[in-house]
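Colleague: 3D model of this:
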Amino acid sequence: MMGSEWVRLERYEGPWEPDDPDANFKAEVADYGRLDPLHTLAGLSAHTGIPVGALARYVLARFATTGSGGLLELGPAMVERLREPVRRAEAEATDEARLAAYRELAALLGWLGAPLDDPELYPGA
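Modeller: Sure thing, here's the model as predicted:
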């Protein structure tokens, strides 16, 4: 278990095979590795008074829990409603069932996204 041990920030440059299923992610890690995140965190620390280490922990925890955060925002019941059409379609394993699942998901996502389309809630969105 890692806990709050020291972590060395290092660059990653590969190599990876073109057919590696994680090739896009590895390329992104390599691209972002060219940046120095501590420069940004130092500026934010100076502005807010929050220690750099606390900011780094926040950034890592926030990124690492993004999926869990989405679950908390949507709620378990809605996540299950979104998963169910896919489960049914995959169990039936037909193009018709998958198209029906797509239409059901599109309707649910349209309903969830409706507030984003409201110019009073999100002007300029």
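
Colleague: Please count neighbours and contacts with C-alpha atoms only from this point.
Modeller: OK.

Colleague: Relative to residue 58, how far out is the most centrally placed residue in the chain?
Modeller: In the chain, the centroid-proximal residue (CA atoms, centre = their mean) is residue 66; its distance is 4.9 Å. Residue 66 is 12 Å from residue 58, where distance means CA to CA, to the nearest Å.

Colleague: I'd like the structure of this one too, to check against the first:
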Amino acid sequence: MSEDWWIDEDGETVVRLRRWRGLWLEDDPHANFKAEVQLYGRLDPLTTITGMSRNLDIPVGAITRYVLARWASGGSGGLLELGPVMVPRLWEPIAAAEAEDSDAGRLAAYHTLRQMISWLKVPLDDPSVYP
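Modeller: From the prediction side, this is the model:
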């Protein structure tokens, strides 16, 4: 059990929102993120969330859960939409171009990626492709 979160009597997770004023070493690889945690910690997110709750008639906890889930799963959500097989395929031309280290190789990678992405865009441009 943490002092910042716990499970209530209904089995729901309860989170205590708090500011963080930690310290880190200058060469900490996560220094930028930690600085943002402190910077954004100065704001009160409930000002916006309570306004949304009032205007949309959605409970504060539901909106907060949505915001956290949406932000925290942003990268993995994109991966799920693309599929775990497609990401390495998209990376291959980039890796090859960087290994070649030439403008011609990078331009060829651009054209390969453009073709692959245009193929991925087909259902967005024509939703009838998938029933």
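
Colleague: What does the superposition give as a TM-score?
Modeller: TM-score of the superposed chains, computed with TM-score structural alignment, normalised by the length of the first structure, equals 0.68; 111 aligned residues with a CA RMSD of 3.4 Å.

Colleague: hmm, back to that, the residue nearest to the centre of the first structure pairs with which position in the second structure?
Modeller: Here residue 66 of the first structure is matched to residue 74 in the second structure, going by TM-score structural alignment.

Colleague: Let me see the contact set for that match.
Modeller: For residue 74 of the second structure, the contact set (CA atoms under 8 Å, 6 or more residues apart in numbering) is empty.

Colleague: 10 Å - rerun?
Modeller: 68, 80 (CA atoms under 10 Å, 6 or more residues apart in numbering).

Colleague: Same check on residue 54 of the first structure?
Modeller: Residue 54 of the first structure neighbours (CA under 10 Å, 6+ apart): 41, 45, 60.

Colleague: buried subset of those?
Modeller: 41, 45 (16 or more other CA atoms under 10 Å).

Colleague: Cross the contacts of residue 54 of the first structure against helices and list the overlap.
Modeller: When those are checked against helices (DSSP state H), the matches are 41, 45, 60.

Colleague: and of the residues you listed, the nearest to residue 26 of the first structure?
Modeller: The shortest approach to residue 26 of the first structure among those belongs to residue 60, at 17.4 Å (CA to CA).

Colleague: Throw the ones in helices among the contacts of residue 54 of the first structure into JSON lines and include distance to residue 34 of the first structure, thanks.
Modeller: Putting these into JSON lines (distance: CA to CA, whole Å) gives the following:
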{"residue": "41", "distance to residue 34 of the first structure": "16"}
{"residue": "45", "distance to residue 34 of the first structure": "21"}
{"residue": "60", "distance to residue 34 of the first structure": "18"}
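
Colleague: can you give me the strands for the second structure?
Modeller: 5-7, 13-15 (DSSP state E).

Colleague: Now the last one on the first structure. Mean distance?
Modeller: Taken over the aligned residues, the distance from strand 13-15 of the second structure to the first structure averages 1.5 Å (mean CA distance after the TM-score superposition for the first structure).

Colleague: Could you pull out the helices in the first structure for me?
Modeller: 23-32, 37-48, 52-64, 66-74, 76-92, 95-113.

Colleague: In TSV: those, plus distance to residue 13 of the first structure.
Modeller: Output for those, formatted as TSV (distance: least, CA to CA, whole Å):
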stretch	distance to residue 13 of the first structure
helix 23-32	5
helix 37-48	17
helix 52-64	20
helix 66-74	25
helix 76-92	36
helix 95-113	37
